[in-house]
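Participant: coords please:
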Amino acid sequence: MKIITANVNGIRSAHNKGFFEWLSTEDADIICLQEIKADIDSIPKELINYNNYICEFYPAQKKGYSGVAILARTKPDNIITGLANQEIDDEGRYLEFQYGQLSVISLYMPSGSSGEDKQQKKFRFMDYYLPILKKQHLDRDYIITGDWNIAHNEIDLKNWKGNLKNSGFLPEERAWMTELLKSGYTDSWRHLYPDAPGYTWWSNRGQAYTKDVGWRIDYQIITDRLKDKLKSAQIYKDQKFSDHAPLIMEYDL
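Facilitator: This next block holds a predicted model:
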């Protein structure tokens, strides 16, 4: 099973930059998108039933903001939208496809980089979601893909010393990720490649992309039972569709 996750920073923008032409060459089983920034009426019609995938879009209430999507070759047994939390769900941050005992999720955690109020919203999301994470894996297997907006360890961002007090690398955020990974989950990229930085996001300032001054904030977090099913992982940088790069993983499922 091949799963691609990508924060597209606007589905229309990524479409115009050739993202979906590239996807058509990848033959992925499941594609998870974040930050689609479009309601259903604004999504290009050719993407609503893209390449015969089952396409589910979960936009934010606010136009041009947030939102997630999943495109899948196989129809899921069940689709879950949202986390039963109005603040989170109004922003379209969680979409789940269920296949038997496996769930595949497109997740877009809030960023706290634009102000203290945004950081507090991010903390509320984390406080609400962690107890759910700790319980849900007892009964099902999960592949939680998406933009978590947290670089876990020093290896996960180039300029870690300069970001110790910045959102995305705060001690509280990193401790939260550590607690998550101790509670029955595996960071699939780091499991396969313990020494490869694996950056997936670059600032638009200071030639960060060209100089590879990046952050690894896009993940496929999986239940521990699935880690032996991991086959390969890749970050696609040959073309730039967004300020994030697609993360491609293959599983023996």
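Participant: switch to C-alpha atoms for all contacts and neighbour counts from now on
Facilitator: Will do.
Participant: Break down the stretch 1-150 of the chain into its strands, ranges please.
Facilitator: Taking DSSP state E, counting those that start in this stretch to define them, one finds strands in the stretch 1-150 of the chain at 2-7, 30-34, 54-58, 68-72, 78-81, 94-99, 102-108, 141-147.
Participant: just how off-centre is the fourth one within its chain?
Facilitator: Relative to its chain's centre, strand 68-72 lies at 11 Å (Cα atoms, centre = their mean, to the nearest Å).
Participant: sec struct for Lys237, please.
Facilitator: What DSSP: H, G, I helix; E, B strand; the rest coil gives for Lys237 is coil.
Participant: could the strands of the stretch 1-150 of the chain go into JSON lines alongside mean neighbour count and distance to Phe125?
Facilitator: Below are these laid out as JSON lines (neighbours: other Cα atoms under 10 Å; distance: least, Cα to Cα, whole Å):
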{"stretch": "strand 2-7", "mean neighbour count": "25", "distance to Phe125": "18"}
{"stretch": "strand 30-34", "mean neighbour count": "26", "distance to Phe125": "16"}
{"stretch": "strand 54-58", "mean neighbour count": "20", "distance to Phe125": "17"}
{"stretch": "strand 68-72", "mean neighbour count": "25", "distance to Phe125": "16"}
{"stretch": "strand 78-81", "mean neighbour count": "14", "distance to Phe125": "16"}
{"stretch": "strand 94-99", "mean neighbour count": "22", "distance to Phe125": "11"}
{"stretch": "strand 102-108", "mean neighbour count": "24", "distance to Phe125": "10"}
{"stretch": "strand 141-147", "mean neighbour count": "24", "distance to Phe125": "13"}
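Participant: could you dump the ones you listed to a markdown table with distance to Asp224?
Facilitator: Compiled in a markdown table, these are given as follows (distance: least, Cα to Cα, whole Å):
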| stretch | distance to Asp224 |
| --- | --- |
| strand 2-7 | 17 |
| strand 30-34 | 20 |
| strand 54-58 | 27 |
| strand 68-72 | 23 |
| strand 78-81 | 22 |
| strand 94-99 | 18 |
| strand 102-108 | 13 |
| strand 141-147 | 8 |
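Participant: Here is a second sequence; please produce its structure as well for comparison:
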Amino acid sequence: MPPKRKAAAAKLLKRKTKKSQKEQEEPDTTEKPKKPTKKTVIPKEISDQEPKARGRQKVNKEEISDEEPKSKGRKKVNKDEKEEKVGRSNSTVTQWNKINFSCTKKNSKGEKSNLKISCWNVGGIKSWVKKGCQEYLKYEDPDIFCLQETKCSEEKLPEEIKDLNGYHQYWCASKREGYAGVGLLTKIEPLNVSYGINTPDQDEDGRCITAEFDDYYIVCAYVPNAGRKLVTLPKRLEWNTAFKDYIKSLDDKKPVIICGDMNVAHNEIDLARPANNTKNAGFTKEEREGMTDFLEDGYIDTFRKLYPDKTDVYTFWTYMANARSKNIGWRLDYFVISERLMDNVCDNIVRTEVLGSDHCPLTLFINI
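Facilitator: Have a look, this model is predicted:
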């Protein structure tokens, strides 16, 4: 083969070889991405969809299961919030330092108070102590403190009460543990202390303590409630008669200071919704007339005497429907005194800011 032709043939062979190499290389580089595309992209889309579908189902199930506890949680929180609102109003969060426990008023004789008497329906002394409400004694510092609805026998009193310094203690418990009961704490030792109102059927509930001092009697009373559907109204009316006779027997000797839960809103001004409660315990015609009859026997409701037109002042609020925060209440707790002591009274203050029970305490400032 001539040299020129041989060179041309070699050149052509070289081109074919390069082309062949290129063709061999190109499919390798093009197919490799395609194969993964077919194998990974397309199947991946299918396989991704299934897990996503499963994943969404799982997420939905988880969301449902999450919502159920959250829903339960919200219900619990709402219930707790309601209880906490009650707590803020009736339980453990009294802002002691923000309350002025002093009295600057003088009586009609121009005299300052020299005797401070407080009373409080504590709604169970054990729970009252657990809430730290015995702090009240530190801040109010009454000379005499009367408690109602202690619901505790003397043997089972909390140690915090037994260990109180500076007070002589007297307790009158119901025969039924956890029911009724009254107590009287006094810095001044009484001449004599008696229990009940000389009526066995009433006295078994532990509703009255009387302490005799030089110039007066203190009577701590927890008057029976007429009950739901007025089932105990007859017993309440029997109490009214016996209590009136008992107080009269004391008043014939010395003037009387009666304090406690009288379980009646005497007039329409003494409760937030009188029209709705005319057939309910505490505002029936019989109970109101009983209070009127008692006062007409020679006694004075000190708060209403001092503040005849003052509205929206209550001492009891039900735990239901945030009644206390809305101030939908009843004035059931009183200081009632013999008429001849009224000129000695400086003030009667209802401590609505003091929390810890469905009742609040009240304090009488008097000069004797």
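Participant: How alike are these chains, TM-score-wise?
Facilitator: The TM-score (TM-score structural alignment, normalised by the length of structure 1) is 0.96; 253 aligned residues with a Cα RMSD of 1.3 Å.
Participant: hang on, the earlier thing: out of the strands of the stretch 1-150 of structure 1, flag the one nearest Ser183 of structure 1.
Facilitator: Closest of these to Ser183 of structure 1 is strand 141-147, at 13.0 Å (criterion: Cα to Cα).
Participant: Tell me which other helices or strands that closest one touches.
Facilitator: If contacts are counted by 3 or more Cα pairs under 8 Å, 6 or more residues apart in numbering; DSSP states H and E, strand 141-147 of structure 1 sits against strand 2-7, strand 30-34, strand 102-108, strand 218-223.
Participant: so how much does it differ from structure 2 once superposed?
Facilitator: Averaged over the aligned pairs, strand 141-147 of structure 1 sits 0.4 Å from structure 2 after superposition, using mean Cα distance after the TM-score superposition for structure 1.
Participant: tell me the contacts of Gly115 of structure 1?
Facilitator: Applying Cα atoms under 8 Å, 6 or more residues apart in numbering to Gly115 of structure 1 gives no contacts.
Participant: any idea how far it is from Glu91 of structure 1?
Facilitator: 17 Å (Cα to Cα, to the nearest Å).
Participant: what do you get for Trp176 of structure 1?
Facilitator: From Trp176 of structure 1 to Glu91 of structure 1 the distance is 22 Å (Cα to Cα).
Participant: Ok, Val104 of structure 1 next?
Facilitator: Val104 of structure 1 is 19 Å from Glu91 of structure 1, by Cα to Cα.
Participant: now Glu173 of structure 1
Facilitator: For Glu173 of structure 1, the distance to Glu91 of structure 1 - Cα to Cα - is 21 Å.
Participant: more crowded one of the two?
Facilitator: Counted by other Cα atoms under 10 Å, Glu173 of structure 1 and Glu91 do not tie: Glu91 has more neighbours, with 22 against 19.
Participant: Surely Ile209 of structure 2 touches Val219?
Facilitator: Yes - between Ile209 of structure 2 and Val219 there is a contact under Cα atoms under 8 Å: 5.8 Å.
Participant: in structure 2, what residues pair with stretch 161-177 of structure 1?
Facilitator: The alignment of stretch 161-177 of structure 1 onto structure 2 (TM-score structural alignment) spans residues 275-291.
Participant: Pull out the buried residues from the matching stretch.
Facilitator: Neighbour-count burial for stretch 275-291 of structure 2, counted by 16 or more other Cα atoms under 10 Å, picks out Ala281, Gly282, Phe283, Thr284, Glu286, Glu287, Arg288, Gly290, Met291.
Participant: Now do the same contact list for the fourth one.
Facilitator: Which is Thr284 of structure 2. Thr284 of structure 2 neighbours (Cα under 8 Å, 6+ apart): Asn277, Thr278.
Participant: What separation do you get for the counterpart of Pro255 of structure 2 in structure 1 and Ile221 of structure 1?
Facilitator: Correspondence of Pro255 of structure 2 to structure 1, assessed by TM-score structural alignment: Asp141. Distance from Asp141 of structure 1 to Ile221 of structure 1, counting by Cα to Cα: 11 Å.
Participant: And the helices in the stretch 51-200 of structure 2?
Facilitator: Applying DSSP state H, counting those that start in this stretch to the stretch 51-200 of structure 2 gives helices spanning 125-130, 135-140, 159-162, 200-203.
Participant: Provide the aligned range in structure 1 for the last one.
Facilitator: To tie it back to what came earlier, the one meant is helix 200-203 of structure 2. Aligned using TM-score structural alignment, helix 200-203 of structure 2 spans residues 86-89 in structure 1.
Participant: The second one now?
Facilitator: Using TM-score structural alignment, the residues of structure 1 aligned to helix 135-140 of structure 2 are 21-26.
Participant: how much does that stretch stray from structure 2?
Facilitator: Counting by mean Cα distance after the TM-score superposition for structure 1, stretch 21-26 of structure 1 comes out at 1.4 Å.
Participant: what about the helices in the stretch 251-368 of structure 2?
Facilitator: 285-295, 302-306.
Participant: Report all helices and strands that the shortest one contacts.
Facilitator: Spelled out, that is helix 302-306 of structure 2. Here helix 302-306 of structure 2 touches strand 333-338, strand 345-350, going by 3+ Cα pairs under 8 Å, 6+ apart.
Participant: Export those to CSV and append columns for mean neighbour count and distance to Gln134 of structure 2.
Facilitator: Shown next, in CSV, are those (neighbours: other Cα under 10 Å; distance: least, Cα to Cα, whole Å):
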stretch, mean neighbour count, distance to Gln134 of structure 2
strand 333-338, 24, 19
strand 345-350, 22, 18
